[in-house]
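Colleague: Predicted coordinates and the sequence they were generated for:
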Amino acid sequence: MPDVSRDGAAAPLLPVGALVAGMVSIQCGAVLAKGLFPVVGATGVTVLRVGFSALILLAVWRPWRRSLRLRDAGAIALYGAALGCMNLLFYLSIRTLPLGPAVAIEFAGPLAVALSVSRRRVDFAWIGLAVLGLWLLLPVAGPGGLDPAGVAYALGAALAWALYIVFGQRAGRIDGGQAVSLGMLTAAIVVAPVGLAQAGTDLFAPQTLVLGFGVAILSSALPYSLEMVALRGLTRQVFGVLLSLEPAIAALAAAVVLGERLTPAQWLAVACIVAASVGITASGRRRAGAAPDP
């Protein structure tokens, strides 16, 4: 007779493990991408990641099988442009920033979107915690701070992430597979001129293409698939809370693979931003008062 209690306890482990594996995959992709910077630059790596991701998604979803209204095409174009800018600015930021702080600063984007509809007093505490974390990471926090240009790029990526969420909600009303595949194609078109101008023919070297394909798989295709598995077994609240751990996972991955060591103040900053993201995700879900996820 099967052990029902053991099966019940183990059931949530698969989606949780899938989501954590997806986050680890994304950060491993960022680590691999950083290793390609000396070869084709951050813009060249962006083209490889977004371009290969677009080809994979187009092959999977085949969006040409469905007609697309002009209004929907406009929504997808905005979504894709935000996606392309977000990837480009993030890779430009990690040229000079450690991976963990760059991801933490980028998280200001979704935090701002979540807090823009906030009306509860407790949410102002999360705002304060996020601001403290960002202040500890910014160059104004004192000597030994982060590179100002890298911080500016990371803040730009945060803004692009916020726009990606806003435009993605509009594009999400269209067929999901069509929206995400055409959105990624748009992102590739947006970043291609910049990357080709910098990298030139080096972008098409066989070894570079193989590594670029690996970045696309680790950063997009694999985590996207794993997140789909996680969403089937987790409520949106739990999914959002776990996703908030990504800056910490990025910092750990960079420390192990790249040897990037953060100062105690920078670890505290990452912890503040993670805590703010967890708090606003949890309180936002309660505020919505929605029925439990199926």
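Modeller: Looks like it arrived, so ask away.
Colleague: contacts and neighbour counts: CA atoms only from here.
Modeller: Will do.
Colleague: Now Ile56. Nearest residue, chain neighbours left out?
Modeller: In space, and not counting its chain neighbours, Ile56 is closest to Ala221: 7.5 Å by CA to CA, 6 or more residues apart in numbering.
Colleague: What is the burial count for that neighbour?
Modeller: For Ala221, the count of nearby residues is 20 (other CA atoms under 10 Å).
Colleague: who's in contact with it?
Modeller: Residues in contact with Ala221 (CA atoms under 8 Å, 6 or more residues apart in numbering) are 53, 56-57.
Colleague: any idea how far Pro116 lies from Ala59?
Modeller: One thing to correct before we go on: residue 116 is Ser, not Pro. Ser116 sits at a distance of 37 Å from Ala59 (criterion: CA to CA, to the nearest Å).
Colleague: Pasting the second one now:
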Amino acid sequence: MVSQYAGAAFAKHLFPLVGSEGVVALRVGLSALILLGWLRPWRTPPTRAELPTLLLYGVTLGCMNLLIYRAFALIPIGIAVAIEVTGPLALVLLSSRRPRDFGWLACAAFGLWLLLPLHAGAAQLDPKGIAYAFGAAACWALYIVFGKRASSVQGGGVVAWGMLAASLFIVPVGAYYAGPSLLAPSVLLGGLAVAVLSSALPYTLEMIALRRLPRRVFGIMVSSSPAVSALAGFAVLGERLGAIQWLAIALVMLASGASAWTGTRDA
């Protein structure tokens, strides 16, 4: 998470040059090349039956990246990720019938109410940025569903195949928006740094973690994403959040971590 959100914060410096779409194209496209060269997944190619799962995994991965980077361009990183993390949280809570989980749902809803411009004391946020973050939240939930299915694909090249599938439609979108400036040496170098920090390294580590860690531990660690991203936004970009915003982020993290803890413990 440190790698992913430090890379995302650095990526915002490239937005004025090629836009968020161009940065996502570089991130996904270069990550696909890095992972294909490193993992060489063609040595154990997926079966024809596994291709639809890998394609869905890649499409949700690409859409999640595109939407959250569009959100980053309009609202602070920490707030965007706090909204995005409600996707996997909703996935857990909506599949539960335990009474206490409705309490965690209320906790997350109250955190969102504090975070969003729904009351007089809330900070003003760009509505489009909020919408993009909620879109990324939905994609994150789908990414978990399809990623769990894809993790069973033989050969260990799941992330590489998924990133390749994502690049097939993300790279043309970025090229359309950014044009020839996407190939400027300084932009390519910055995009390579973002690709390594925000995609190639963290997604590979995530797949390893999913295989080795109990779901409860993994879920609790992922729940700290809003705080990690907010700190990265402050350290790299100087994005400062108010006390109410930090309280809102803490409530969303509490709901996410607690639901991961109680859900997997009961299971």
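Modeller: All right, it came through fine. From a predicted model like this one, the values you see are computed outputs, not experimental measurements.
Colleague: Work out the TM-score between the chains.
Modeller: Put the two chains on top of each other and the TM-score (TM-score structural alignment, normalised by the length of the second structure) is 0.93; 266 aligned residues with a CA RMSD of 1.8 Å.
Colleague: in terms of contact, does Leu32 of the first structure touch Ile217 like I think?
Modeller: No. Here Leu32 of the first structure does not reach Ile217: they are 11.1 Å apart, not a contact under CA atoms under 8 Å.
Colleague: The residue nearest to Ile56 of the first structure matches what in the second structure?
Modeller: Ala221 of the first structure maps onto Ala200 in the second structure, with residues paired by TM-score structural alignment.
Colleague: now that match: how far from Ala230 of the second structure?
Modeller: Counting by CA to CA, the separation of Ala200 of the second structure from Ala230 of the second structure is 21 Å.
Colleague: same thing with Ala195 of the second structure?
Modeller: Counting by CA to CA, the gap from Ala195 of the second structure to Ala230 of the second structure is 20 Å.
Colleague: ditto for Thr264 of the second structure
Modeller: Thr264 of the second structure sits 27 Å away from Ala230 of the second structure, going by CA to CA.
Colleague: what about those two, which has more around it?
Modeller: Ala230 (27 against 13).
Colleague: now the helices for the first structure?
Modeller: With DSSP state H applied, the first structure shows helices at 4-10, 13-61, 70-93, 99-106, 108-115, 121-137, 148-171, 176-199, 206-216, 222-233, 236-243, 246-253, 264-288, listed in chain order.
Colleague: most packed of those?
Modeller: helix 99-106 (a mean of 28; mean count of other CA atoms under 10 Å).
Colleague: Now do it: which elements does it pack against?
Modeller: helix 70-93, helix 121-137, helix 148-171, helix 246-253, helix 264-288 (3 or more CA pairs under 8 Å, 6 or more residues apart in numbering; DSSP states H and E).
Colleague: same thing but at 7 Å, please
Modeller: With contacts defined as 3 or more CA pairs under 7 Å, 6 or more residues apart in numbering; DSSP states H and E, the packing partners of helix 99-106 of the first structure are helix 148-171, helix 246-253, helix 264-288.
Colleague: now the angle between helix 148-171 and that helix, please.
Modeller: Counting by axes from the mean of the first three to the mean of the last three CA atoms, to 10 degrees, helix 99-106 of the first structure lies at 50 degrees to helix 148-171.
Colleague: Check the mean deviation of helix 99-106 of the first structure from the second structure.
Modeller: Here the mean offset of helix 99-106 of the first structure against the second structure after fitting is 0.5 Å, by mean CA distance after the TM-score superposition for the first structure.
Colleague: Where in the second structure does that helix align, residue-wise?
Modeller: Using TM-score structural alignment, helix 99-106 of the first structure pairs with 77-84 in the second structure.
Colleague: Now do the matching stretch: distance to the chain's middle.
Modeller: 10 Å (CA atoms, centre = their mean, to the nearest Å).
Colleague: swap in stretch 144-156 of the first structure?
Modeller: Relative to the mean C-alpha coordinate of its chain, stretch 144-156 of the first structure is positioned 18 Å out (CA atoms, centre = their mean).
Colleague: Kindly report the same for stretch 23-36 of the first structure.
Modeller: 12 Å.
Colleague: which position in the second structure aligns with Val270 of the first structure?
Modeller: In the second structure, Val270 of the first structure lands on Ile249 (TM-score structural alignment).
Colleague: gap between the residue lying closest to its match once chain neighbours are set aside and Gly257 of the second structure?
Modeller: Spatial nearest neighbour of Ile249 of the second structure, excluding adjacent residues (CA to CA, 6+ apart): Ala82 at 6.0 Å. Using CA to CA, we find Ala82 of the second structure at a distance of 13 Å from Gly257 of the second structure.
Colleague: Check Ile77 of the second structure too.
Modeller: Ile77 of the second structure sits 20 Å away from Gly257 of the second structure, going by CA to CA.
Colleague: just Gly157 of the second structure next, same as before
Modeller: Distance from Gly157 of the second structure to Gly257 of the second structure, counting by CA to CA: 29 Å.
Colleague: ok, now Leu17 of the second structure?
Modeller: 37 Å.
Colleague: cool, and Ile170 of the second structure?
Modeller: With distances taken as CA to CA, Ile170 of the second structure is found 32 Å from Gly257 of the second structure.
Colleague: cool, Ala9 of the second structure as well?
Modeller: From Ala9 of the second structure to Gly257 of the second structure the distance is 24 Å (CA to CA).
Colleague: Could you pull up the contacting residues of the counterpart of Asn87 of the first structure in the second structure?
Modeller: Asn87 of the first structure maps onto Asn65 in the second structure when the alignment is built from TM-score structural alignment. When contacts are counted by CA atoms under 7 Å, 6 or more residues apart in numbering, Asn65 of the second structure touches Val24.
Colleague: Swap in 8 Å and give it another go.
Modeller: Listed by CA under 8 Å, 6+ apart, the contact partners of Asn65 of the second structure are 24, 136.
Colleague: can you check Gly37 of the second structure too?
Modeller: Applying CA under 8 Å, 6+ apart to Gly37 of the second structure gives no contacts.
Colleague: Counterpart of it over in the first structure?
Modeller: Under the alignment defined by TM-score structural alignment, Gly37 of the second structure corresponds to Ala59 in the first structure.
Colleague: Look up how far Ile26 of the first structure lies from its match.
Modeller: From Ala59 of the first structure over to Ile26 of the first structure (counting by CA to CA), the distance is 21 Å.
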